[in-house]
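Attaching a predicted model along with its sequence, questions to come.
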Amino acid sequence: MIKTLINAVAIWIAAWIVNGITLSGDDWQHKTITVLAVALVFGVVNFAIKPLVKLFSLPLFILTLGLITFVINALMLWLTSWASDKLSLDFHVEGFWSALLGSLIISVVSWGLHLAIGDD
């Protein structure tokens, strides 16, 4: 539950900073519910799909010395945007570069919040 809340805060901050990431809604309550739902979708995508993508891209990990991780994280955020659209959530990522910058912000914010709060 703490990880989902941390991801929700990180997604909200990324949507606030990156122009190509939109988190729309009528009021704060609607946005809060939306970002929590998007964080759940993001968690499911990262739990179910990311390990498979990492496994199949293992040669690219070796070839790029792990830098492919940034691309995979961006693709997971982009996939979250697609799934959110299918679930009628007001969250959208426009293009790969917005996904890349957003995933970097989400990673840094999540890392910082995990250090500050912990996951216990």
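That came through, no problem.

make it CA atoms for all contacts and neighbour counts henceforth
OK.

where along the protein do the strands fall?
Assigned by DSSP state E, the strands in the chain fall at 21-23, 91-93.

Of those strands, which is nearest Trp111?
Set against Trp111 and scored by C-alpha to C-alpha, these come closest in strand 21-23, at 20.1 Å.

Which positions within that closest one qualify as buried?
Judged by neighbour count using 16 or more other C-alpha atoms under 10 Å, the buried positions of strand 21-23 are 21-23.

where's Thr4 relative to Ile62, distance?
Look at Thr4 and Ile62: by C-alpha to C-alpha, to the nearest Å, they are 30 Å apart.

Among the two, which residue is more densely surrounded?
Shown here are Thr4 and Ile62; by other C-alpha atoms under 10 Å, Thr4 has more neighbours (19 against 11).

and the comparison structure, right after this:
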Amino acid sequence: MTAPVRVTHDRGVRILFKVGITAVALWVATVVIDGISVDGDTAGRRALTLVAVAAIFGLVNTIIKPLIKTLGCAFYVLTLGLIGLVVNALLLWLTSELAGELDLPFHVTGFWPAFWGAIVVGVVGWLLHLVVPDKDDKD
């Protein structure tokens, strides 16, 4: 007989924390990058849109990015990891397309806004994790 699985709220809180950080990073990208926008009548609507898009972005990164890294391992080695910038841009662009399919008013207009936006999201997310470290980061 196997022991029952214990579900803790700690993991859920960490996921929500990461979604919140990603939402803030996406907001910064909409402010500084032409070609990335979030629409909405109110600040609350825009904030909820960013949280939803952050959740989609997290799912895209969790599901698709490991597959791309595994299948494209040689490209990562040959380019010394720089292909990762292109992959991140394409994943952000894909997130924008998925958001559009879900009628979320988040838009990335092309590859270059996605490229620079992915860099901004990565840097802002990293800086926010430095300021407010995740429990996983303390190990």
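Ah, there it is. Bear in mind that the values here come from a model prediction, so they are computed numbers and not experimental data.

Format the buried residues of strand 21-23 of structure 1 as CSV; extra columns: distance to Ala14 of structure 1.
Output for the buried residues of strand 21-23 of structure 1, formatted as CSV (distance: C-alpha to C-alpha, whole Å):
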residue, distance to Ala14 of structure 1
Ile21, 7
Thr22, 9
Leu23, 10
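
circling back to that earlier point, for the strands of structure 1, could you give me CSV that also reports distance to Thr32 of structure 1?
Below are those laid out as CSV (distance: least, C-alpha to C-alpha, whole Å):
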stretch, distance to Thr32 of structure 1
strand 21-23, 10
strand 91-93, 12
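
Which residue numbers in structure 2 does the longest helix that structure 1 contains align to?
Assignment by DSSP state H gives helix 95-117 as the longest helix of structure 1. Taken onto structure 2 by TM-score structural alignment, helix 95-117 of structure 1 occupies residues 110-132 there.

leaving aside the residues next to it on the chain, what's closest to the residue positioned nearest the centre of structure 2?
With distances taken as C-alpha atoms, centre = their mean, Phe57 lies nearest the centre of structure 2, 4.0 Å away. In this structure, Phe57 of structure 2 finds its nearest non-sequential neighbour in Thr95, 5.6 Å apart by C-alpha to C-alpha, 6 or more residues apart in numbering.
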